[in-house]
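> Quick one, structure for this:
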Amino acid sequence: MNGPVVVGVDGSASSLAAVETAAREARLRGAGLRVVHAFVWPGMHVPVDPSPLGPPEGEIRKVVERLVGEAMARARSTAPDVDVAHAVVMGEPVTVLEAQSRDAQLVVVGSRGKGGFVGLLVGSTAVHLAAHSTCPLLVVRGVADDTGPVLLGVDGSATGEQAVSFAFAEASLRKAPLTAVHAWTRWNAALPAPQDAAEPYANPPGRLAEQEERLLAEALAGHRERSPDVAVQHRVVHGGTREALIEASRGAQLLVVGARGRGGFTGLLLGSVSQAVLHHAHCPVAVVRGAEGEH
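Next comes the predicted model:
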């Protein structure tokens, strides 16, 4: 897609950090940047413009303009060569940004915004968009190591194919290596066909591990051929997926996961692994939904 990179801003420190990341992402892609602020007047449907219910000079509009102006200035100082536009839209942030994602190639948000509940590690806007955004969502959290790899969580599912493509593209844009991690346990691995009819549930030692190694290699094969400039490291981990990805995110510049993967419950739009890394990863997280209709 050739649309802009969209970043949601609310004046919080988290959203300003997201603006800087979004500006860099737009520069990498040769795309424009759209700074979006969703405006809701608590308890009243009052327009941003001057109205009989507010000061004649439109104090609300001044606050919004200052907020958006600061974000645009931050974007231009980060990436002076990027074309920066803005939009102030009446509506709830999740609704506005979901609509904005329809013509964007990437939506960027901070992990927490203004009004977040104390104790929550990631805001409701980020979680909602991870499940509903039409394009990939980048949630800025933790500390990105610009010298580290792009980290990809692979589970071999059809819905995860888009995440694999996105991760290779990101690694190519950043001129970074790609570390592909596949974690498995005896409880989530698909059992191979038994070799001995007398022991239908027995498998030779190491056979499950070999199967999971093959699953990872097959998930990456075509992408490696299409992106020969990306150095790829395979990492198959016998253990929990959430724990493996969170630990591997130390020292990474970006973690990429699918919105839902193998073993997810039908009807859920965001899987437990995606939610876990949104809350606990040590670097920014990109959540990529499958193709339209793959829920």
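> only C-alpha atoms for contact and neighbour calcs from this point on.
Fine.
> Kindly confirm my reading that Gln130 is in a helix.
Quick fix: residue 130 is Ala, not Gln. Yes. Using DSSP: H, G, I helix; E, B strand; the rest coil, the assignment for Ala130 is a helix.
> Second chain to compare with the first, below:
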Amino acid sequence: MSGLVVVGVDGSASSLAAVEVAAREAMLRGARLRVVHAFIWPAMHVPLGPSPLGPPEGGLRNMVERLLAEAVERASAVAPEVDVDHAVVTGEPLTVLEAQSTSAELVVVGSRGMGGFVGLLMGSTAVHLAAHGRCPVLAVREPAADGPIVLAVDGSAAGERAVDFAFAEAALRNVPLLALHAWTTWNTPMPVPQDASAPYAKPPGALAGEEECLLYEALAGRREQYPDVVVQHKTVRGRTRETLIEASRSAQLVVVGARGRGGFAGLLLGSVSHALLYHAHCPVAVVRGTGVRH
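Reported below is the predicted structural model:
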């Protein structure tokens, strides 16, 4: 059985843009595409049919059918060979899409929805899914540049799956991969001296060299697994969030782990992934990890 890509729709322009991205992702993967709308109104006992005084095509249920038909049509126009189905699931979007993520290999959502407040750059649905979804979540923000895939590397065990996802995505899209590691003396672990008289300071350049080694070690084995992916390694001394946001200007996708080195125990979504969801200039894929490679 082929894999499954799920996209959440609510009739907004953002969700229709997400449908197009999801259709391309399904095409690249040879996967099925499911267009899902979370229909919250039945649970609130709101009348779903047309008003007796209104046109027969009115009402919430007919509105939902129209927006799903538009989404399916949009997906079929982008990737006509992809098998597309649709589902209307009673419930609120967070719960519905989290449940859908258990059987999907990728969930795609827009950056804003019909219920977004003015000025809110990333809907709560995307942030919630990035923290709780059972598969990678791709949040579609601004139109992507025709550039590489940018992979945020921090060397943590939790970031292993993000590395795997980024290499696989670069291979599917046939584009270069920029593996980017940003570091400062504040987010680099301090070595424990062997004796009380040992200095804490390292020789000039030693710390930068260690961070470069960390980057290469984090990518170990992937070059052999994906020999056709052109990889550029880049270490930057600077704040991780600002460095990745700037790199997103010329990227077609940024891939980041949900949490990484320095995260607090129990925190499901790290500050870097959260910042990218709000401020990146291209789509962002957040990949949760367990520290176990698959």
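> Now for the residue of the second structure positioned farthest from its centre: which residues touch it?
Largest separation from the mean C-alpha position in the second structure: Ser197, at 46.7 Å (C-alpha atoms, centre = their mean). Applying C-alpha atoms under 8 Å, 6 or more residues apart in numbering to Ser197 of the second structure gives no contacts.
> before we move on, what SS does it have?
Recorded secondary structure, Ser197 of the second structure: coil (three-state DSSP).
> Gly155 of the second structure versus that one, what's the distance?
30 Å (C-alpha to C-alpha, to the nearest Å).
> How about His274 of the second structure?
From His274 of the second structure to Gly155 of the second structure the distance is 18 Å (C-alpha to C-alpha).
> roughly how far apart are the nearest residue to Cys283 of the first structure once chain neighbours are set aside and Arg112 of the first structure?
Distance criterion C-alpha to C-alpha, 6 or more residues apart in numbering; nearest residue to Cys283 of the first structure, sequence neighbours excluded, is Gly142 at 4.4 Å. Gly142 of the first structure is 11 Å from Arg112 of the first structure, where distance means C-alpha to C-alpha.
> Which one's more surrounded, those two?
More crowded of Gly142 of the first structure and Arg112, by other C-alpha atoms under 10 Å: Arg112, with 22 against 18.
> residues touching that one, list them.
Arg112 of the first structure is in contact with Ser14, Ser15, Leu121, Val122, Gly123, Ala126, counting by C-alpha under 8 Å, 6+ apart.
> Let's see that with 10 Å instead.
12-15, 120-126, 139-141 (C-alpha atoms under 10 Å, 6 or more residues apart in numbering).
> any chance of those in a markdown table, plus distance to Pro177 of the first structure, neighbour count and secondary structure?
What follows is those, written out as a markdown table (distance: C-alpha to C-alpha, whole Å; neighbours: other C-alpha atoms under 10 Å; DSSP: H, G, I helix; E, B strand; the rest coil):
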| residue | distance to Pro177 of the first structure | neighbour count | secondary structure |
| --- | --- | --- | --- |
| Ser12 | 32 | 15 | coil |
| Ala13 | 30 | 14 | helix |
| Ser14 | 27 | 19 | helix |
| Ser15 | 28 | 24 | helix |
| Leu120 | 32 | 11 | coil |
| Leu121 | 28 | 14 | coil |
| Val122 | 27 | 20 | coil |
| Gly123 | 30 | 19 | coil |
| Ser124 | 32 | 17 | helix |
| Thr125 | 30 | 21 | helix |
| Ala126 | 27 | 26 | helix |
| Val139 | 21 | 29 | strand |
| Val140 | 20 | 27 | strand |
| Arg141 | 21 | 24 | coil |
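> Thanks again, I'm all set now.
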